[in-house]
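Here is the input, now give the coordinates:
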Amino acid sequence: MSQTAVADAPVDGAPLPLPTLKQPRLPRWAPLGLAVVAAALGIGIGLVAGLDSRIQWGLIAAVLYLGLTAGIAGRVEGVRQAKDRLATSVIWVCFLLAVVPLASLLWETIVRGIKVLDGYFLTHSMSGVITMEPGGGIYHALIGTLEQVGLATLIAAPIGLLTAIYLVEYGTGRLAKAITFFVDVMTGIPSIVAGLFILSFWIIILDFGYSGFAGAMALSILMMPIVVRSTEEMLKLVPNELREASLALGVPKWKTILRVVLPTAVGGITTGIMLAVARIAGESAPILLLVFGSAEINNNPFEGAQSSLPYFIYEQWALGNEPSYDRAWAAALVLIAFVMILNLVARGIARWKAPKH
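This next block holds a predicted model:
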């Protein structure tokens, strides 16, 4: 036996320790601990430097957190793991930078809007109310928003749905390419341009008056490309095997679309329509041009001026006194709640209609 073999032989029958591939790792609480240390250092540096803005403190803390994470992870875990932790930390920092303004906006709206938000505010209009005094409500604006958004949905949803069906199921030539191009162009149209188009065509040329229906037509222009794009993507997700199986059984193509394709994609289509509704619910520019505003309740969207929540917010804020500011914040809170409910309904429909495995 050679000297090397003797050296490698176990002593007293004990096996030699196997080489391990396990690398040292930071404990699980390390990211949180580093975040606390970075926050403390950021606050300290901000106070010493005389920085009054807490946003500046937060940015300093974020930079320190990234530096501490990269440095400590590099020493303990190695360069490769340090890069991974640094990338993860950058993602978390960007996420917080995006969430903080949103949370701040939501908190500010709730704190300021809850002052006058009650049952009276939701069930009364501004008719006969002196704007410089407390009182009044948003019932007329709420009715206007529901009617205008509802009419816009009735106009845009069928047109968008049929357009998407044509593009996915039938469109292969120049017409389909032209429609796709114009849908892409319409996606980027500013809302004020849609309002100006309806103003010039419906009110100036055809000589119809200001009404909720005029605003609904402008909103439908903004809504249509969103419906087309979302429906188109949902229809493309339907497996071609389902279409082929239906056609192989002798079912006409139109009936295949109606009985097979649409029921399969109905969850995604409905979700897209709901998200499009949420998108147009807060539009103010077309409403300012076409609805013209009213302090009284107008349940007829086809005749006479009508209000809406975005218009009401603009109108009250422009008055420039404390009671009107409170009403504007309360209306903004109602509008945010309305949009949030629509998004939750869309998510609920998506889960309900999702394919079950």
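
Please make it C-alpha for all contacts and neighbour counts, starting now.
Fine.

burial measure for residue 168, as a count.
Look at residue 168: counted by other CA atoms under 10 Å, it has 16 neighbours.

ok now do it, which residues does it touch?
When contacts are counted by CA atoms under 8 Å, 6 or more residues apart in numbering, residue 168 touches 232, 235-236.

okay if I get those as CSV plus distance to residue 97 and secondary structure?
CSV is the format used below for these (distance: CA to CA, whole Å; DSSP: H, G, I helix; E, B strand; the rest coil):
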residue, distance to residue 97, secondary structure
232, 33, helix
235, 36, helix
236, 35, helix
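
List buried members of those by neighbour count.
When the contacts of residue 168 are checked for burial by 16 or more other CA atoms under 10 Å, the buried set is 232, 235.

Can you tell me which of the contacts of residue 168 is nearest residue 82?
Nearest to residue 82, judged by CA to CA, of these is residue 236 at 41.1 Å.

one step back: mind putting the contacts of residue 168 into CSV with distance to residue 82?
Output for the contacts of residue 168, formatted as CSV (distance: CA to CA, whole Å):
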residue, distance to residue 82
232, 43
235, 43
236, 41
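
And the closest residue to residue 137 other than its chain neighbours, how far from residue 212?
Distance criterion CA to CA, 6 or more residues apart in numbering; nearest residue to residue 137, sequence neighbours excluded, is residue 121 at 4.0 Å. Distance, residue 121 to residue 212, by CA to CA, to the nearest Å: 22 Å.

just checking, residue 56 touches residue 45?
No - Residue 56 is not in contact with residue 45 according to CA atoms under 8 Å; the separation is 10.0 Å.

To compare against the first, here's the next sequence to fold:
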Amino acid sequence: MSHATVKDTRTDAPAPRRKNTLSRRGLPRWAQPAFAIVSVALGCGIGMAAGWESRVQWGLISALLFVAISYTTTSAVENRRQARDRLATSVVWVCFVLAVVPLLSLIWVTVSRGMKALDGYFLTHSMAGVPGFEPGGGVYHALIGTLEQVGLATLISVPIGLLTAVYLVEYGKGNLARAVTFFVDVMTGIPSIVAGLFILSIMLLAGWSPSGFMGSLALTILMIPVVVRSTEEMLKLVPNELREASLALGVPKWRTITKVVIPTAVGGISTGVMLAVARIAGETAPIMLLVFGSQLINTNPFEGAQSSLPFYIWEQYRVGSEASYDRAWAAALVLIAFVMILNLVARGIARWKAPKTGR
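Just a heads-up that it's a prediction; the model follows:
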């Protein structure tokens, strides 16, 4: 009886309360924006007090203060573990801002200065008969040259890069595949001036004259490794089960590649091709060596000198007048818009051809 009483007494006694580690003090959600505002205010104040004219210095001081204030306040209010987590988060945000701010600044300056000369007349006329230091003229001849040169480079490099990637993924084994992979990696880092000099040496030995096609050959050298590497990675993402199922039905391997593997990866392949086109669209050195530039409209890329948007920008900036600067910024805006359109097209194709889920 006494044993039962003791047992009931122990059962009815309240259990000792444990310290809830999850109910500690925490910073509100608006703490990080508040830290950022205080850091920017302090950074600007320190910069003005020190007499620094560079806004970059103000921004760096603000970034350091943001990281320091976030860590110190979190350590005092919460705990050291949360402070270290907040420190890592703050560093990530600072790096993100440091990467985005120059990009936004570049776009803002290009748009604000490029809109001064960008209009319908600028896009539909060339520089024929217009002195470089006077207003007027347009970018039509350079736009035609860029479209033809990049188009020819794409027509040459895409089949070569696609077939090379198919060989490396589907057939490549042994020393030959390793050698091809090695040279593709090396070609990825080749400077554009080296590709231009290589085609220039061939052009001089063969006795050919400068033309848009010569520039396209140099751009092809720069584009092929990008296409090969991007296509190779996309083909590797295709599940092997699809290949095995096709082969189990008696379908030849070449037909499996053309009807199963490539259609499955066509979205990523298209994206890689578009990005490679955007990469070569801004090259200037091969055009300077092989195309020579021209003030006239030349729609034949196989004969005579041509211009391009990067060459036109360099040419106008070299003149040094206010009108030429406006034309250079307007051409830079056209080039950025061209690359942006290619990236949007690549994203659209990738989303359109992406495998459907949820079925």
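
rewinding a little: residue 121 and residue 212 of structure 1 - which one has more neighbours?
Ranked by neighbour count (other CA under 10 Å), residue 121 of structure 1 and residue 212 place residue 212 first, with 30 against 18.

After alignment, which residue of structure 2 pairs with that one?
Using TM-score structural alignment, the partner of residue 212 of structure 1 in structure 2 is residue 212.

who touches that match in this structure?
Going by CA under 8 Å, 6+ apart, residue 212 of structure 2 touches 145, 148-149, 290-291, 300-306.

try residue 313 of structure 2
Each residue near residue 313 of structure 2 by CA under 8 Å, 6+ apart is listed here: 327-329, 331-332.

Next up, identify which helix or strand residue 278 of structure 1 is on.
Following DSSP states H and E, one finds residue 278 of structure 1 within helix 262-281.

Would you agree the residue nearest to residue 137 of structure 1 is in contact with residue 142?
No - using CA under 8 Å, residue 121 of structure 1 is not in contact with residue 142, being 10.8 Å away.

just the helices in the stretch 51-200 of structure 2 please.
Counting by DSSP state H, counting those that start in this stretch, one finds helices in the stretch 51-200 of structure 2 at the ranges 55-77, 80-114, 120-124, 140-166, 174-188, 192-206.

closest to residue 282 of structure 2 out of these?
When these are compared by CA to CA, helix 140-166 sits nearest residue 282 of structure 2, at 9.1 Å.

In structure 1, what stretch matches that closest one?
Taken onto structure 1 by TM-score structural alignment, helix 140-166 of structure 2 occupies residues 139-165 there.

How about residue 156 of structure 2, nearest residue that isn't a chain neighbour?
Spatially, and ignoring its direct neighbours in sequence, residue 156 of structure 2 is nearest to residue 220 (6.7 Å; CA to CA, 6+ apart).

Same question for residue 196 of structure 2.
Counting by CA to CA, 6+ apart, residue 286 is the residue found nearest to residue 196 of structure 2 once chain neighbours are left out, at 4.3 Å.

counting contacts, what elements does the helix or strand where the one you found lies pack onto?
Element membership for residue 286 of structure 2, per DSSP H and E: helix 285-290. Judged by 3 or more CA pairs under 8 Å, 6 or more residues apart in numbering; DSSP states H and E, the packing partners of helix 285-290 of structure 2 are helix 192-206, helix 212-236.

One more pass at 10 Å, please.
Helices and strands touching helix 285-290 of structure 2, by 3 or more CA pairs under 10 Å, 6 or more residues apart in numbering; DSSP states H and E, are helix 192-206, helix 212-236, helix 309-319.

helix or strand for whatever residue of structure 1 lines up with residue 344 of structure 2, which one?
Taking TM-score structural alignment, the alignment pairs residue 344 of structure 2 with residue 344 from structure 1. Applying DSSP H and E as the criterion places residue 344 of structure 1 in helix 322-352.

And that helix against structure 2, how far off on average?
With mean CA distance after the TM-score superposition for structure 1, helix 322-352 of structure 1 departs from structure 2 by a mean of 0.7 Å once superposed.

Quick check: which of the helices and strands packed on helix 285-290 of structure 2 is buried the most?
Comparing those by mean neighbour count (mean count of other CA atoms under 10 Å), helix 212-236 comes out on top with a mean of 25.

ok, and for the helix or strand that that helix is followed by, which residues are buried?
Counting by DSSP H and E, the next helix or strand C-terminal to helix 212-236 of structure 2 is helix 240-248. Residues of helix 240-248 of structure 2 classed as buried: 243, 246 (neighbour count, 16+ other CA under 10 Å).

Over to stretch 26-42 of structure 2?
32, 35-36, 38-40, 42.

Equivalent analysis for stretch 168-184 of structure 1, please.
Buried positions in stretch 168-184 of structure 1, judged by neighbour count with 16+ other CA under 10 Å: 168, 171, 176, 179-180, 183.

which among these gets closest to residue 323 of structure 1?
Nearest to residue 323 of structure 1 among these, counting by CA to CA, is residue 183 at 43.2 Å.

Apart from its neighbours in sequence, what residue is nearest that closest one?
Nearest in space to residue 183 of structure 1, with sequence neighbours left out and distances taken as CA to CA, 6+ apart, is residue 225 at 5.4 Å.

The residue nearest to residue 137 of structure 1 corresponds to which position in structure 2?
Aligned partner of residue 121 of structure 1 by TM-score structural alignment: residue 122.

isn't its match right next to residue 328, touching?
No - when contacts are counted by CA atoms under 10 Å, residue 122 of structure 2 is not listed as touching residue 328 (11.3 Å).

Show me the residue at the heart of structure 2, geometrically.
In structure 2, the centroid-proximal residue (CA atoms, centre = their mean) is residue 275; its distance is 7.6 Å.

which residues touch that residue?
Contacts for residue 275 of structure 2 (CA atoms under 10 Å, 6 or more residues apart in numbering) come out as 223, 226-227, 230, 269, 281, 339, 342-343, 345-346.

switch to 6 Å and redo it
Residues counted as contacts of residue 275 of structure 2 (CA atoms under 6 Å, 6 or more residues apart in numbering): none.

which residues does the residue lying closest to residue 65 of structure 2 once chain neighbours are set aside contact?
Spatially, and ignoring its direct neighbours in sequence, residue 65 of structure 2 is nearest to residue 39 (5.4 Å; CA to CA, 6+ apart). The neighbours of residue 39 of structure 2, taking CA under 6 Å, 6+ apart as the test, are 62, 65-66.

swap in residue 240 of structure 1?
Residue 240 of structure 1 touches nothing, counting by CA under 6 Å, 6+ apart.

Let me know how buried residue 148 of structure 2 is, in neighbour terms.
Residue 148 of structure 2, neighbours per other CA under 10 Å, totals 20.

Which residue comes closest to it once chain neighbours are left out?
residue 301 is the one closest to residue 148 of structure 2 (CA to CA, 6+ apart), at 6.7 Å.
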